[in-house]
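S.K.: Got a predicted structure here, sequence first:
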Amino acid sequence: MSIDDVIAKSSFSMLEGKIDARILKVLKSMGFERPTRIQAETLPHLLQQKDLIGAAKTGSGKTLAFLIPIVDNLIKHKITQKHGTFCIILSPTRELALQTFDVLTKLLVEIDLSHCLIVGGEKKAKDVIKLQKGANIVVSTPGRLLDHMQNTEKFNFKNLKHLIVDEADKLLEAGFEKHVNGIVQLLPTNRQTVLFSATIDSKVKNLARLALRNNPVHISVKDDTISTVSRLQQGYCICPVEQRLAWLYKMLKKSKKFKVMVFFSSCKSVDFHYEFFKMHCKATVLSIHGKQSQARRKEAYHSFIKAKNGALFCTDVAARGLDIPCVDWIVQYDPPTDPKEYIHRVGRTARGLNNKGNAVILLRPEEEEFVKFLEKEKVYLDKYSFGDPPGEVQEMVEDIVIKNGVFKILARKAFLSFLRCYNKHPLNKIFNINNMDLKSAAKAFGFREQPDVDFLNNKKR
């Protein structure tokens, strides 16, 4: 019998007598009856407290794969607050940490284990109180946690038995390598260490050698035939640069009954498009990007989770790990930096065992080569046609730019940040600013006359 056959016949009920009954009860109440592939393959090893390196696509169910064994082990050892911190879970972003914490909170609804969330943007004094009281499970971003480990008195982690490094590749991309190394060096060596990552590159392997000491089990559930999940219907749309805003207007109007995530290349572009659609088109829109306050990002994240329809405008801060239920469409309005980022973006939909999703990327006519580039990574797109975009949208945004000085400043900043992202794009042979008509590009931000672009003055046009 193949591993696929085994997984198809497996269920969480098979763990009866092996893990605490309250965990199984909560899993059932959360609607989880059968494990995903990564859960089915890793749980037997993790329940035996083995070190593990797990490679799986985003949206594969990694969070429960590591939470179930941790909670069960702490129950078995009758851990209480006085024992201090027994588990640390590292996440690359505040949103992913919050999401992991939310799942953990649901899992512990009938279980008395203390847990806390430690991320930047919150008052440090509150963190200190939580840690000094004795948080058995700490979910955190690396920078803030290392600070507390070095400076917070009575933060007791000398009994720690579990270290989880989630989205390890993203942690390293975000520049957290020194922080993670610092954390590892301060922790007890007699522990279980688990590292999950969507991709296993040389940097992740180096981190694994440092953090994992006990001949780790290697689990990979990647599909060699395709880089995105089979339940995802994905395509691309060719659109002249000056018609981009009108195209997005039509796309959101067509999908107003659905839940949509729209990815932009910069925070300023998110702000501009959010202002236009929310305030001037009265669309149901939320926004998340890295320069917002923690409180605003948290509010937008929870609001979109609860929403039945509407759009979330975001940068790639939302591309990794966020488990937002029932996202129907992923729109890549601005190009990703590489195929890996493309895959992470579309991974926000078609999550779980039976869910389906749709994705579309907007390309200029000069950028259609990106479709062939993705095929080399085993990602295959259909060509979509949305028809002619509505002309009145262009008139509307140009009118607002002329009459509203604040909006004009927002539009100019967004236009310049859009060009800067193209100017430094890693795939500049495809996403090439030198074959872009800047006057036409400015129209997509509501300008009848192109604003001055001083950082391109020396470029060959």
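M.R.: Perfect, thanks for sending it.

S.K.: from here on, contacts and neighbour counts on C-alpha atoms
M.R.: OK.

S.K.: Mind listing what's buried along the longest helix belonging to the chain?
M.R.: In the chain, assigned by DSSP state H, the helix with the most residues is helix 405-423. Neighbour counts over helix 405-423 (16 or more other CA atoms under 10 Å) mark 407-408, 410-423 as buried.

S.K.: Return the set of buried residues in the helix or strand just after it.
M.R.: For helix 405-423, the succeeding helix or strand toward the C-terminus, using DSSP states H and E, is helix 438-443. For helix 438-443, burial by neighbour count (16+ other CA under 10 Å) applies to Leu438, Ser440, Ala441, Ala442, Lys443.

S.K.: what residues does helix 438-443 touch?
M.R.: Residues from elsewhere that reach helix 438-443 (CA atoms under 8 Å, 6 or more residues apart in numbering): Val241, Glu242, Gln243, Gln394, Glu398, Phe415, Arg448, Glu449, Gln450, Pro451.

S.K.: Which one of those residues sits in the busiest neighbourhood?
M.R.: Phe415 (25 neighbours; other CA atoms under 10 Å).

S.K.: tell me the contacts of that residue?
M.R.: Contacts of Phe415 (CA under 8 Å, 6+ apart): Ser269, Ala441, Ala442, Phe445.

S.K.: do the same with Gln81
M.R.: Leu113, Ser114, Lys133, Gly134, Ala135, Asn136.

S.K.: Distance check, it against Ser114.
M.R.: To Ser114, Gln81 is 6 Å away according to CA to CA, to the nearest Å.

S.K.: which residues do these two both contact?
M.R.: Joint contacts of Gln81 and Ser114 (CA under 8 Å, 6+ apart) are Gly134, Ala135, Asn136.

S.K.: Included below, for side-by-side comparison, is a second structure:
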Amino acid sequence: MCFVTEVSFCESKCQKTAKRIKKKNKSNSKIKTFTKKNKKKDSETVIIEKLQAKYIDPSQITKFGDFPLSSKTLKGLRECGYHKPTEIQKETIGLALQGKDILGAAQTGSGKTLAFLIPVLEKLYCNQWTRLDGVGALVITPTRELAYQIFETLRRIGEHHDFSAGLIIGGKDLKFERNRMDQCNIIICTPGRLLQHMDENPLFDCVNMKILVLDEADRCLDMGFEQTMNAIIANLPPKRQTLLFSATQTKSVKDLARLSLKDPSYISVHENSEFGTPKELSQSYVICELQDKLSILWSFIKNHSNKKIVVFFSSCKQVKYIYEIFCKLRPGLSLLPLYVLFATDLAARGLDFPEVHWVVQADCPEDVATYIHRVGRTARYHRGGESLLMLLPREIKMVDKLTEKKIPVQKIEINPIKLNNPVRKMEAFLAKDPTLKDTAQRAFVSYAKAVFLMKDKEIFDAQSLDTNSFAKSLGLAIPPRIRFLQRLNARKENSKNQKNSFNNKANNKTYFTTESDEDDKIKNKSAIHFNKTDSENSASDDDKPTNTPFHVSDDEDSDDDNILKVKRRDHDIELPTDREMADLDMGRNKNKKPITKAAAAKKILKKENCTKEKKSELAMQYEEEDEGGIDIEKAKLVLKEEDKFDKQLFKQKVKAKHKEEKRKLKEKKKKEEEEAKDEFGESESEEEPDLSWLPDPDKIYGEKTEEEKRKLRRNIDNLEEVLKKKKKHKIEQISSSLNVNEAEELAMMLLKNK
């Protein structure tokens, strides 16, 4: 409609101009007017065919317009300010548009997000995808923050397309997502929430899905997401295009086989470059003690107050405490936890923080890949940046590993005069605020756990940490208890003491067998096994063989049939006692060798000598047989016969138990009756009590009237009848109606009647 209105407006303007010229010149010359003709539009199918026929060599591409992209995608790229593609985009977009599987690896900040979002939009456009077709593309990322960033980029460059996109991450309203899953053409998600929808949401259907993208693929496929990703991949259609992107790309055959990649193209634009990180990134490291880290960090922030800084720690609890205490110390610039300034490795992958000047790694990264992703938050898109790595003296080996991966780092020295230590102020804040003190204690323990859980034990050793000094540097007067380290040390001490005690016993005892008794053979075999294991363990621990008084003999000229023998030279033979054999068995149990239930049962039977007597004739015959091995079929029959006697014995035990319970119940009832009789019945003693010492109630309370006496006699008669009939029942009800005087009178009369 706009185009037609514009044409009609041009025609009327030309006619008016012609009339004016005709009046001025007063000539009969005719003025011809030209109208713009509408061009016939090509159908969308023809446009798609033309685009697919334009795939060219990546080396000839200088701008996004050289790619065979739709006008809607190009318009979105222009509006977002994207004009020239980066190296990874040149190499991957053309291959992805042809439908090939891709493994893309490039340095951080090189534009990998557009390298897979553009093919996603073009894939669905060429297939003429509509909202009724359901899910056509899945983009999986390891973190929610990265998923949100990708979604915002897709929303801006795909604004002119008719596709619908959904952000499916944890922490959002699950019901809201569930009701709209069937309307999404492109889903950007994290693995956990996607699997939850696959399992619980009947509206989710990815049967027609065309393209799968894994951003930060090495993190998605590692051990943390292994089970989740296996379950997700099992629900995806086998015929699909798969794109994998990361700065540290996986080449594991196992990982690629899980994804069912078909002849993937591996593209690494910086694989042959001089450095593994961007050239514009200046990298340095400093060696410091653990207790000096916070003072160095504080002084660094104070001296770079006009810079944007990202600081990485090992755990969230460290981030929380450092953020809170530094906010109280007021360094002179704004502080933010998790994202900018203080962060964990959660923010190390994919996130684009604009114009970050410094990346400070207060704690050593787990490996080289983590280091690359951390420093990748600066020096993005050919901009400059700097990084600082703080290392403990033991962690200096990380520098060698970085050098092997072509990462240049330079050592710098810190002037101790310029350091500003805020420990005194921190101690004062912790003394005032118990909550802040608890946060500091949690940060202390979480750092020790993070170091303990690191895989590379050559670099990380939790036992070597100076915990007292580190606690003081956090503002804590006393270091908190690290329970898991205490338990670990206790186990080591127990195992060491046990080894020493056994070695002392072994130096004074001899274990030797030449008898044919089965029990003695078992004892000697256990002694051989334990001493051999103990010597191996001590050799592995101390790199020295243990001096034991035993040696294993397997000579062919031995007189006995046993293969293994234990001998002691130049000493008399002395057999071990039962207590020593029990100690040996305990030591063997703690040598990391599991004991089955059957073995434990045999051990108990041998220890207590409680062999069960066989009652059936078949079992007795089976025991008397002297054949080698076990006849399984015959053993089954024996068990069935013995089971009959066991059931009878069990019934007898149940009956005896019931009889015993009945007997105890009768005794209890009898005892209760006797106690009641003693209380309300006849007294056991026949002699009457001496009541001469009691005062005369008539003198104290006065004499009673005839009416009161009659009433008292009636009550006594009633009470006697009740006692005769029910003995003790309802006495409390009758006696409660009497006052004090009547009660005393009643007591005197009862005593006289007796």
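M.R.: Nice, thanks for sending it over. Just so we're clear, the structure is a prediction, and the values are computed from it rather than from any experiment.

S.K.: what does the longest helix of structure 1 correspond to over in structure 2?
M.R.: Counting by TM-score structural alignment, helix 405-423 of structure 1 pairs with residues 434-452 of structure 2.

S.K.: burial of Glu280 of structure 2, as a residue count?
M.R.: For Glu280 of structure 2, using other CA under 10 Å, the count is 15.

S.K.: ugh, wrong one, I meant Lys405 of structure 2
M.R.: 13.

S.K.: Does it touch Gly276 like I think?
M.R.: Yes - with contact defined as CA atoms under 8 Å, Lys405 of structure 2 reaches Gly276; the gap is 6.5 Å.

S.K.: about what we covered before: could I get the buried residues of helix 438-443 of structure 1 in TSV, plus columns for distance to Lys57 of structure 1?
M.R.: Below are the buried residues of helix 438-443 of structure 1 laid out as TSV (distance: CA to CA, whole Å):
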residue	distance to Lys57 of structure 1
Leu438	37
Ser440	38
Ala441	35
Ala442	37
Lys443	38
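
S.K.: Flag every buried residue along the helix or strand hosting Gln132 of structure 1.
M.R.: Per DSSP H and E, Gln132 of structure 1 falls inside helix 124-133. Neighbour counts over helix 124-133 of structure 1 (16+ other CA under 10 Å) mark Asp127, Val128, Lys130, Leu131, Gln132, Lys133 as buried.

S.K.: any idea where the strands of the stretch 101-250 of structure 1 begin and end?
M.R.: Assigned by DSSP state E, counting those that start in this stretch, the stretch 101-250 of structure 1 shows strands spanning 115-118, 137-140, 162-165, 192-197, 217-220, 232-238.

S.K.: how about Phe157 of structure 1, what's its match in structure 2?
M.R.: Alignment note (TM-score structural alignment): Phe157 of structure 1 maps to Cys206 of structure 2.

S.K.: Surely its match and Ala234 touch.
M.R.: No - applying CA under 8 Å as the test, Cys206 of structure 2 and Ala234 come out as separate, 11.6 Å apart.

S.K.: more crowded one of the two?
M.R.: A direct count of neighbours by other CA under 10 Å for Cys206 of structure 2 and Ala234 places Cys206 higher, at 19 against 11.

S.K.: residues touching the nearest residue to that one once chain neighbours are set aside, list them.
M.R.: Among residues not flanking Cys206 of structure 2 along the chain, Val135 sits closest, at 5.6 Å (CA to CA, 6 or more residues apart in numbering). By CA under 8 Å, 6+ apart, the contact set of Val135 of structure 2 is Asp182, Gln183, Cys184, Asn185, Ile186, Ile187, Asp205, Cys206, Asn208, Met209.

S.K.: Then Asp166 of structure 1?
M.R.: Neighbouring residues of Asp166 of structure 1 by CA under 8 Å, 6+ apart: Ile89, Leu90, Ser91, Pro92, Leu195, Phe196, Ser197.

S.K.: any idea how far Asp338 of structure 1 is from it?
M.R.: Asp166 of structure 1 sits 21 Å away from Asp338 of structure 1, going by CA to CA.

S.K.: What strand or helix carries the alignment partner in structure 2 of Asp72 of structure 1?
M.R.: The alignment partner of Asp72 of structure 1 in structure 2, by TM-score structural alignment, is Glu122. Take DSSP H and E as the rule and Glu122 of structure 2 turns out to sit in helix 112-126.

S.K.: what angle sits between that helix and strand 211-215?
M.R.: Counting by axes from the mean of the first three to the mean of the last three CA atoms, to 10 degrees, helix 112-126 of structure 2 lies at 170 degrees to strand 211-215.

S.K.: Fine, thanks again, bye for now.
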